[in-house]
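Chemist: sequence? don't have it. structure:
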């Protein structure tokens, strides 16, 4: 890893796992930044010392509020500044005087706002460098780390689904929206950093930091512009060898680039340049925010796809055709199965109209025992002809209930369906191959889906999502192969 990051890592450690924190600019005004961040810092279960600062308030959420930064007992690991931009440089100077070594500047009104704001941001940087203080932001949504009980962001713990994923983002509100959406799917991220204008701490060193964090299994990036492109590329290559990095690059089109400049002051590059750079570095590129989270969830928890051949199992021929079209249109394959495997599938599925060519349509054999579905998928995933499996519409107990079949019927009990599908998904661990499990039903519609998502399984809700995951897995496998070959050719550095 980059040796010159040693000192910066100490600052990032204080940022993500401080022993004490101070929020300057807390507020009693409902839904203001000073109110929400203070509230979240208390509700997150932080075990260290917490200090609030505002000259006009005596206490907030049961915490004493100090009138001035210099009144706070020192030292303090992490300071969070929620102040007008013109008051921020002097407040940062005060923070340094009590031993603060890292500060999060949530306030806006800096380089993203024009020339005067750029001068204020430059002043913040001067104060920070003069006092050896690391700065995150300005113009950001703070940070959270569920493992440390730390939350100094706008995102409430009520919508956080902690998973072993870190999210580094140039947008604060995107993380808020993804948290809300992920909560409805059992998806989320346990560590989050909003970098804002990146006046000091930037995407690249955070990528390096989380690359060395054993609790993080995948890293998500939302970037509008990358500073120090060569350093980013070298870092991304190293980190991709250890864990998947999934990026959503915005501002690729002209109108988006203009919006990015106004949002964070970031200058963006051409679409082709970024796509080529990400591919060379082994970074998987997401096409939209939801795919960013779905890809990270799958790549952090499922076995990798190591070849293009996909076995498809559906309840109904239509979904088999649709799945096949989508898979093949994106570079994957749906090969006809070996004759011996087809004969074995016919034996367990029994009905003459069952198609076992691939896709395997088990619809004509319905109603099936749950164990028979598991056995069919087991035969498929165990075959050397198949590198991964896509299943569609295997959650059927709720359909039985919708047509008036009693939940107590032994063939249609949701608990038995959940047990069977859990056994099916566990086949991934047996054979080291992924199963893209697709159902059109949400957790609100189907108790089985809710249980599976709560257990941490990745449940996909469209063929497009499933193929996106499988294609992303295969791209990552090929990227790892290329990176390792280059490493072998170049030899130890």
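Modeler: Sure thing, it's come through. What you see is a predicted model, and the numbers here were worked out from it, not measured in a lab.
Chemist: going forward, measure contacts and count neighbours with C-alpha atoms only.
Modeler: OK.
Chemist: nearest the geometric middle of this protein, what residue?
Modeler: For the chain, the residue sitting closest to the mean C-alpha position, by CA atoms, centre = their mean, is residue 293 at 4.3 Å.
Chemist: wait, that one touches residue 188, no?
Modeler: Yes: A contact is recorded between residue 293 and residue 188 when judged using CA atoms under 8 Å, the distance being 7.1 Å.
Chemist: joint contacts of those two?
Modeler: Counting by CA atoms under 8 Å, 6 or more residues apart in numbering, the residues touching both residue 293 and residue 188 are 178, 182.
Chemist: rewinding a little: against residue 461, how distant is the residue nearest to the centre of the chain?
Modeler: For residue 293, the distance to residue 461 (CA to CA, to the nearest Å) stands at 13 Å.
Chemist: residue 226 now?
Modeler: According to CA to CA, residue 226 stands 33 Å off from residue 461.
Chemist: among these two, which residue is more densely surrounded?
Modeler: Neighbours per residue (other CA atoms under 10 Å) separate residue 226 from residue 461, with residue 226 holding more: 20 against 17.
Chemist: quick one: that one from residue 250, how far?
Modeler: For residue 226, the distance to residue 250 under the criterion CA to CA works out to 11 Å.
Chemist: cool, and residue 33?
Modeler: From residue 33 over to residue 250 the distance is 26 Å, taken as CA to CA.
Chemist: for residue 162, same thing?
Modeler: Counting by CA to CA, the separation of residue 162 from residue 250 is 25 Å.
Chemist: dropping in the other structure now:
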């Protein structure tokens, strides 16, 4: 059987990595204690419909699938070979792939350009082999790729399910891998595609970005970089192109300190070059948002994906908190994030008056703790949100949830979705609670209402949405 065409004239070459019809898993294992056990196990659990060929020197079957001693013994030329053997065995398997006519490989093992002069020489030899045989290679030192739609997932961790979404990620290292259980469950990440580039011997961030910018199922792109291995001008051009198409790009660049740059060199062999301030300015000019930290990167990419097509054109925000003191703190946070406290008009105050205490109070920030001493919380939330939807001076809402609200039926949660339905972004926070830990919160996030464990994260998300809405 012939392999899928390496690259049709109308298709990016990475399509064959994300949508293989056949895959060889070299180094697959029957031992659940081995990391490579899940390379085949995840494909089965996630419902990958392509043909799977485990390759192992001694096993007859792996997880019920017939095993082959080498890639040369497989009865077809597979679309993709995932090479999960040791770094010493990797060059030999790559040579066998070349002799078999396989044109796409993922090289998992580390120990090459990041491991000193000997490793650099071996990687250079593999790069030569790849070029001479017209092979495209991800890695080495990479776990890739993931395509949620097709159930294709290369990971060392057991993954039972992935929620489909419109977020695609480009990583230069597997820093997401040990967090995968948390990201896909408690954190409530919704993914489309993921590619880990590793040492970028062949495929680099420019290739990956070029593919995702044209991917109709990708609306948000998250990029982790230790260095730019491809054409820097083309990288910036692609970000601008994505921004022009309405795609939101978040970039986390590590190695900005001298110590961090040295760590990147020893980790993936990446030589971090250039002034960090110049990089920061370039990201702003081309329409990308730079994440402040790894935590910020995950928070922003999740929030922007869950907001969906909503935009925040203005920076005027209504806030509602339980403690009055938290309202003051959140007001300060608004200013720090470049947002402002919305002014509510007299007509809006009249709408709020039925849930006032026996005296007049400000309309913004709203004191939930005070007003709930006098009125039913459901009536308060409904009155406040309806009033802010109609208030022309309010662009977005940031509202604190009470833990007891988790006891309310989903019908009550529908109150929070009204703002998003009317085109006004709303961010909620429930102290210390990740959204994936309760069905009501996940229900909200399916309806473009992201939920955060703190007001800082909620306001940072609104600020990011505002930034992209202005560009």
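Modeler: Received the coordinates, thanks. Only a predicted model underlies this, so the values are computations on that prediction, with no experimental measurement involved.
Chemist: quick check: TM-score for this pair?
Modeler: Here the superposed chains carry a TM-score of 0.90, computed using TM-score structural alignment, normalised by the length of the second structure; 457 aligned residues with a CA RMSD of 2.3 Å.
Chemist: before we move on, back to that, the residue nearest to the centre of the first structure sits in which helix or strand?
Modeler: Element membership of residue 293 of the first structure [criterion: DSSP states H and E] is helix 289-301.
Chemist: what about the following helix or strand past that helix, how far off from the second structure?
Modeler: Later in the chain than helix 289-301 of the first structure, the nearest helix or strand by DSSP H and E is strand 310-314. For strand 310-314 of the first structure, the mean deviation from the second structure after alignment is 1.4 Å (mean CA distance after the TM-score superposition for the first structure).
Chemist: what's the average distance of the helix or strand following strand 310-314 of the first structure to the second structure?
Modeler: Sequence order places helix 317-329 as the next helix or strand after strand 310-314 of the first structure, per DSSP H and E. After superposition onto the second structure, the average distance of helix 317-329 of the first structure to its aligned residues comes to 1.1 Å, using mean CA distance after the TM-score superposition for the first structure.
Chemist: is residue 36 of the first structure in contact with residue 151, as I believe?
Modeler: No: counting by CA under 8 Å, residue 36 of the first structure does not reach residue 151; the two are 10.5 Å apart.
Chemist: number of residues surrounding the closest residue to residue 445 of the second structure other than its chain neighbours?
Modeler: Of all residues not flanking residue 445 of the second structure in the chain, residue 306 sits nearest, at 6.2 Å (CA to CA, 6 or more residues apart in numbering). By the criterion of other CA under 10 Å, residue 306 of the second structure has 25 neighbours.
Chemist: check residue 148 of the second structure too.
Modeler: Other residues within reach of residue 148 of the second structure, judged by other CA under 10 Å, total 22.
Chemist: likewise residue 376 of the second structure?
Modeler: Residue 376 of the second structure has 11 neighbouring residues, counting by other CA under 10 Å.
Chemist: repeat that for the one 10 residues further on.
Modeler: Other residues near residue 386 of the second structure number 18, with proximity taken as other CA under 10 Å.
Chemist: now for it: which residues touch it?
Modeler: Contact analysis of residue 386 of the second structure by CA under 8 Å, 6+ apart lists 418-419.
Chemist: compared with the first structure, how much does the helix or strand hosting it deviate?
Modeler: Per DSSP H and E, residue 386 of the second structure falls inside helix 377-390. Aligned to the first structure and superposed, helix 377-390 of the second structure gives a mean residue distance of 2.3 Å (mean CA distance after the TM-score superposition for the first structure).
Chemist: and that helix, which residues are buried?
Modeler: Neighbour-count burial for helix 377-390 of the second structure, with 16 or more other CA atoms under 10 Å as criterion, is recorded at 377, 380-381, 383-389.
Chemist: TSV for those, including distance to residue 122 of the second structure?
Modeler: Below are those laid out as TSV (distance: CA to CA, whole Å):
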residue	distance to residue 122 of the second structure
377	66
380	67
381	63
383	67
384	65
385	62
386	65
387	66
388	63
389	62
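Chemist: let me know the closest of those residues to residue 347 of the second structure.
Modeler: The shortest gap between residue 347 of the second structure and any of the buried residues of helix 377-390 of the second structure belongs to residue 387, at 9.1 Å (CA to CA).
Chemist: quick check: the aligned residue for that closest one in the first structure?
Modeler: Residue 387 of the second structure maps onto residue 379 in the first structure, with residues paired by TM-score structural alignment.
Chemist: might you report the residue contacts of residue 459 of the second structure?
Modeler: With contacts defined as CA under 8 Å, 6+ apart, the neighbours of residue 459 of the second structure are 333-334, 337, 398, 427.
Chemist: to which residue of the first structure is it aligned?
Modeler: Taking TM-score structural alignment for the superposition, residue 459 of the second structure sits opposite residue 467 in the first structure.
Chemist: host element of its match?
Modeler: Of the helices and strands defined by DSSP H and E, residue 467 of the first structure is found in helix 463-490.
Chemist: helices of the stretch 1-150 of the second structure, residue ranges please.
Modeler: Using DSSP state H, counting those that start in this stretch, the helices assigned to the stretch 1-150 of the second structure run over residues 15-18, 37-45, 90-100, 117-132.
Chemist: before we move on, the earlier item: I figured the residue nearest to residue 445 of the second structure hits residue 451, correct?
Modeler: No: under the contact definition of CA under 8 Å, residue 306 of the second structure does not touch residue 451, with a separation of 9.5 Å.
Chemist: got any residues that touch both of those two?
Modeler: Joint contacts of residue 306 of the second structure and residue 451 (CA under 8 Å, 6+ apart) are residue 445.
Chemist: stretch 247-265 of the first structure corresponds to what range in the second structure?
Modeler: On the basis of TM-score structural alignment, stretch 247-265 of the first structure is assigned to residues 251-269 in the second structure.
Chemist: if you count neighbours, what's buried in the matching stretch?
Modeler: By neighbour count with 16+ other CA under 10 Å, stretch 251-269 of the second structure contains the buried residues 251-256, 261-265, 267-269.
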